[in-house]
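Peer 1: Predicted model and sequence follow; I will ask about them next.
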Amino acid sequence: MYYTYVLYSEDYNKIYVGYSANPNQRLEIHNSKENTGWTRSFQPWKIIHLEEFTTKSEALKREKQLKSSRGRAFIHNLLST
């Protein structure tokens, strides 16, 4: 299984969209002190949305949708509820 996930940094009001076969492990990496990527600057992160797919290509397609303006509106809707 593959997952598309949305992370939220409440401290910085930032969102991050990604995909992974193991979203909980991926969250640990995003929140790790050893993380050297973009997400390090906005720790801590929490998963606010998770979708499951049977194939990697489906998860990647959904990730791309969530990164679009319509997808960002969907995410901001999640945050306002």
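Peer 2: Everything's here; your move. Since the model is a prediction, treat every value here as computed from it, not as a measurement.
Peer 1: Only C-alpha atoms from now on, for both contacts and neighbour counts.
Peer 2: Will do.
Peer 1: show me where the chain has helices.
Peer 2: Along the chain, counting by DSSP state H, helices occupy 23-30, 56-66, 69-80.
Peer 1: Between those, which one is closest to Ser41.
Peer 2: Taking CA to CA, helix 23-30 is the member of the helices of the chain nearest to Ser41, at 9.9 Å.
Peer 1: which parts of the closest one are buried?
Peer 2: Neighbour-count burial for helix 23-30, counted by 16 or more other CA atoms under 10 Å, picks out Pro23, Leu27, Ile29, His30.
Peer 1: for comparison:
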Amino acid sequence: MHFVYILYSVKLNRFYTGYTSNFDNRMEFHRNAESHKFTANAEDWELYLKIECENKSQALSIEKHIKNMKSKTYIENLIKYPEIIDKLLIKYKSDC
């Protein structure tokens, strides 16, 4: 299983986007304040969105796409308009 995940911190009012093939281990990594440079700045990271992908290539492409958007509004719209996620999964299916 491969996932793109987005975490949200109320304290920082920021999102963090990442990729993993082991979601539970990755969340523990982020919750350990000393493990990760970016997420160490807050202890309140919560899962905002998790996208299941077919393979690593697709997941990395979607992660890169979301990061390149550099937009909090875009990330919020992923929840508001789930069809965006469907379109991303189709668009990056050819990367498989």
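Peer 2: That came through fine. All of these numbers come straight from a predicted model, not from anything done at the bench.
Peer 1: Ok, which of the helices of structure 1 comes nearest Asp11 of structure 1?
Peer 2: Nearest of those (CA to CA): helix 69-80, 13.6 Å.
Peer 1: Can you list the neighbours in contact with that closest one?
Peer 2: Residues outside helix 69-80 of structure 1 that contact it (CA atoms under 8 Å, 6 or more residues apart in numbering): Val6, Gln65, Leu66.
Peer 1: Now the buried members of these.
Peer 2: Val6, Leu66.
Peer 1: Same list (the contacts of helix 69-80 of structure 1) but as a markdown table, adding distance to Pro44 of structure 1.
Peer 2: Below are the contacts of helix 69-80 of structure 1 laid out as a markdown table (distance: CA to CA, whole Å):
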| residue | distance to Pro44 of structure 1 |
| --- | --- |
| Val6 | 13 |
| Gln65 | 24 |
| Leu66 | 21 |
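Peer 1: Closest one to Ile48 of structure 1 out of the contacts of helix 69-80 of structure 1, please.
Peer 2: For the contacts of helix 69-80 of structure 1, the nearest to Ile48 of structure 1 is Val6 (5.8 Å; CA to CA).
Peer 1: List the residues that contact the closest one.
Peer 2: Ile15, Tyr16, Val17, Gly18, Ile47, Ile48, His49, Leu50, Ile75.
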